[in-house]
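>>> what's the 3D shape of this:
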Amino acid sequence: MVQWPRAHVAQKADVSEDDLLAFETGAGTLDADADLRLQKVLESGGAVFLPEDEDGGVGVRLKFTAKDVRALDRMENEGGAYGSDDV
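So this is what the prediction gives:
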């Protein structure tokens, strides 16, 4: 959903790529700590985890709309070359 490569997510969540693949495909589970780390990583990428409530079941959606993401991408690329701030 956040469009990050599995290797990137696995590294940031401190889980193996094989364990993450097994989790994604339903062939394996993660322990509670790894599950929480994975959620935090995905939230940092813009995923929002929705709890079950009277209006519906659990779910995941993106924090930003596609229009917002395009605007953020545009702003992130406007800075030009970077350099040291030490004067």
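>>> Every contact and neighbour count from this point should use C-alpha atoms.
OK.
>>> ranges for the helices of this structure?
Using DSSP state H, the helices of the chain run over 6-13, 17-25, 32-44, 66-76.
>>> so how far is the second one from its chain's centroid?
The chain centroid and the centroid of helix 17-25 are separated by 15 Å, computed with C-alpha atoms, centre = their mean, to the nearest Å.
>>> Same check on the longest one?
Per C-alpha atoms, centre = their mean, the displacement of helix 32-44 from the mean C-alpha position of its chain is 9 Å.
>>> Over to the last one?
Distance, stretch centre to chain centre, for helix 66-76: 16 Å (C-alpha atoms, centre = their mean).
>>> Here is a second sequence; please produce its structure as well for comparison:
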Amino acid sequence: MAISGAQCRAGRALAELSRDMLAKLAKVDAMAIEHFERKLGKPDAATVDAIGAALEAAGIVFIPENGGGVGVRLKFTASEAKRIATLENEGGNVGLDDVQQ
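This is a model prediction of the structure:
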């Protein structure tokens, strides 16, 4: 699946990668990534594929057009999801917020 510049930008944000970090992972020029994200030109298919593969290796899942629009999300493994659930339940009893409406 070919990704868009917007998906690249969003994926980088979710994975907390700078352009330079992504460029190193994808073995492409950081300026190519910047131009791609800012719609200043479209890199060749091999560059887009390398960028997409690097983001996927960093845990990004690209969501294709499915009637709701294209997008990205951060992938969690089963063990990571279990750890998150455990951490979310460690807070003890839930109290009332002191925020008044």
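>>> Tell me how they score on TM after superposing.
Here the TM-score for the pair of chains, by TM-score structural alignment, normalised by the length of the first structure, is 0.66; 68 aligned residues with a C-alpha RMSD of 2.2 Å.
>>> related to what we said a few turns ago, may I see the helices of the first structure organised as a markdown table, with distance to Glu52 of the first structure added?
Formatted as a markdown table, those follow (distance: least, C-alpha to C-alpha, whole Å):
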| stretch | distance to Glu52 of the first structure |
| --- | --- |
| helix 6-13 | 24 |
| helix 17-25 | 20 |
| helix 32-44 | 16 |
| helix 66-76 | 25 |
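>>> mind putting the ones you listed in JSON lines, mean neighbour count and distance to Gly56 of the first structure included?
As requested, the helices of the first structure are exported to JSON lines (neighbours: other C-alpha atoms under 10 Å; distance: least, C-alpha to C-alpha, whole Å):
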{"stretch": "helix 6-13", "mean neighbour count": "16", "distance to Gly56 of the first structure": "28"}
{"stretch": "helix 17-25", "mean neighbour count": "15", "distance to Gly56 of the first structure": "22"}
{"stretch": "helix 32-44", "mean neighbour count": "16", "distance to Gly56 of the first structure": "20"}
{"stretch": "helix 66-76", "mean neighbour count": "11", "distance to Gly56 of the first structure": "24"}
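>>> and Leu50 of the first structure, which of the ones you listed is closest to it?
Of all these, it is helix 32-44 that lies closest to Leu50 of the first structure, at 11.4 Å by C-alpha to C-alpha.
>>> quick one: contacts of the closest one?
Identification of contacts with helix 32-44 of the first structure by C-alpha atoms under 8 Å, 6 or more residues apart in numbering yields Val2, Val9, Ala10, Lys12, Ala13, Asp14, Val15, Phe49.
>>> so what's the alignment partner in the second structure of the last one closest to, chain neighbours aside?
Okay, so that is Phe49 of the first structure. Matched by TM-score structural alignment, Phe49 of the first structure corresponds to Phe62 in the second structure. Nearest residue to Phe62 of the second structure, sequence neighbours excluded (C-alpha to C-alpha, 6 or more residues apart in numbering): Val72, at 4.6 Å.
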